[in-house]
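1. This is the structure alone, sequence omitted:
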């Protein structure tokens, strides 16, 4: 999705592009920035192995890529990155998805090798974003100050208005950031992405983990965030989290196709997968003193 809007048009609606080579936008008290970098180098990967205490990683990790949203008045910062996502993967430690081949599966190894899968090789993560509150114009991160302030999300009955989001409104900024990806040894796909689009009325973000183990299982973990600017200094931000999961055998029992080619686009098949977890929350802003 290409967005072609010049600075005069942005200025007319109270927005401006970020400077200093950064990709993003300032609008209605928000600073939204996407950063896309190449995959980790071997040296960087070695450092991650030491910090995360594991040698198991997705084939492609875009470890220096990120998507960051800052609300300047409140010091609210919401961001998405591969490192924190893999922390979530390691903590959840799901059992490996069983494949029909055998107890031992030739997976991302040399032809003469066989490895026993004793870890979650799908890199499924419960991660739905990182949060910080910064003060005095200096960002204070969780890793810097122990017990530092964090955001407050409250369960709510309000829902993200997807119909309104589908209306034809000018898109001022759009980007998609891939955080990690793995083809599961040509047996499927494991993909973690963050997409954002900014309109005059607000911004919408989709953070998605998509898994397809061919012939066995599909898993979709979506986090949607919608910010409505409104007239108040503190906008309305809703977060919708929905996990779906289903086996190919269950889909076949309902008469759906089971060939992997039919399931390349998670957006199309998401409604076929049973809901495992669903909740909606609203962000409670706290004045930044």
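-> Yep, that arrived. Source: prediction; values computed, not measured. Numbering: from 1, shown residues only.

2. Only C-alpha atoms from now on, for both contacts and neighbour counts.
-> Fine.

3. and the most centrally placed residue in the chain, what element?
-> Geometric centre of the chain, nearest residue: residue 207, 3.0 Å, by CA atoms, centre = their mean. Using DSSP states H and E, residue 207 maps to strand 202-213.

4. Residue 89 too?
-> helix 82-92.

5. Just want the angle from that helix to strand 202-213.
-> Here the directions of helix 82-92 and strand 202-213 differ by 50 degrees (axes from the mean of the first three to the mean of the last three CA atoms, to 10 degrees).

6. Name the next helix or strand downstream of helix 82-92, please.
-> strand 104-105.

7. Please tell me how far that following strand is from the chain's geometric centre.
-> 30 Å (CA atoms, centre = their mean, to the nearest Å).

8. Put this next to the first one:
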């Protein structure tokens, strides 16, 4: 069990909040929260500058990038021995399938044509996933040791997560967002909550193409104190708008509400096992 000091925990969160810098209405912040052998870092910064967007567009070989790209935003969960996992926008974009197997709707052509005047007109005509759909599940970190990924039948106990338990730290980080030229929204964000005996992370990609479809890719990450692994579940839900006739349209814009009405397409469960430690490091546990 993590040895939490409630007073110190609240002070740590408060210190992070005091580090927020307000500039022209935008809050740029960086919070570090330590609990047990773990450290969470949540950084929120300004939208990526145009020159950096141009460079990244070339590196990723994509004709265009999301309108609001937060390249310096990050959520990192790192063990004191160096291994861990982080979530960032650049790696999320690398998981976009640069093919012509995309959502084919009338507004897709209109959306691409709208960018000809302002974004690499010689390239925009090339087929690519204009919805920015990504199946990103996080980036494993660690120079000497990393988490080991293995398939598992074990599932995250969501009922246990719904139980009332003190939340000692919470944050949410937006990685990118695009309004698809006023034809919907494509966005990905990650949130974390830390409890006295566990932590839970939800990385959510949400896509709504107005009049066409709604898609949600969720990655849930859970770790309980005393266990030598994390559980990671990835699932995809998707429905055409025509299949949602019985659902009030007011729910279409709320990922939390519409998720339960979408058709389940895929679930993959993994165990992120901690690397074996050298005997000399035993005193760190």
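-> Done, it's in. Bear in mind the structure is a predicted one, so any value in this text is a computation, not a measurement.

9. picking up where we left off before, residues contacting the helix holding residue 89 of the first structure, please?
-> The contact list for helix 82-92 of the first structure (CA atoms under 8 Å, 6 or more residues apart in numbering) reads 52, 61-63, 65-66, 123-130, 179-180.

10. in that helix, what counts as buried?
-> Judged by neighbour count (16 or more other CA atoms under 10 Å), helix 82-92 of the first structure contains these buried residues: 82-90.

11. same check, this time on stretch 116-123 of the first structure
-> Across stretch 116-123 of the first structure, burial judged by 16+ other CA under 10 Å covers 117, 120-123.

12. Any idea how far apart the tips of that stretch sit?
-> Start-to-end span of stretch 116-123 of the first structure (CA to CA, to the nearest Å) is 16 Å.

13. likewise stretch 94-111 of the first structure?
-> End-to-end distance (CA to CA), stretch 94-111 of the first structure: 27 Å.

14. Would you mark the buried spots in that stretch?
-> 94, 105-107.

15. farthest-separated two in those residues?
-> Across those, the longest distance by CA to CA is 20.0 Å; it joins 94 and 106.

16. sorry, back to before: which one of the buried residues of stretch 94-111 of the first structure is nearest to residue 189 of the first structure?
-> Of all the buried residues of stretch 94-111 of the first structure, residue 107 has the smallest distance to residue 189 of the first structure: 13.3 Å, by CA to CA.

17. ok, for residue 55 of the first structure, nearest residue in space, not its chain neighbours?
-> The shortest distance from residue 55 of the first structure to any non-neighbouring residue, by CA to CA, 6 or more residues apart in numbering, is to residue 49 (5.6 Å).

18. shouldn't the one you found be in contact with residue 43?
-> No. Shown here, residue 49 of the first structure and residue 43 do not form a contact pair, counting by CA atoms under 8 Å, at 9.9 Å.

19. which one of these two has more residues nearby?
-> residue 49 (14 against 9; other CA atoms under 10 Å).

20. Identify the residue of the second structure aligned to residue 42 of the first structure.
-> In the second structure, the residue paired with residue 42 of the first structure is residue 50, using TM-score structural alignment.

21. which residue lines up with the residue nearest to the centre of the first structure in the second structure?
-> Correspondence of residue 207 of the first structure to the second structure, assessed by TM-score structural alignment: residue 203.

22. Give me the nearest residue to its match, chain neighbours excluded.
-> residue 190 (4.2 Å).

23. Which helix or strand contains the equivalent of the one you found over in the first structure?
-> Under the alignment (TM-score structural alignment), residue 190 of the second structure maps onto residue 194 of the first structure. Using DSSP H and E, the element containing residue 194 of the first structure is strand 188-199.
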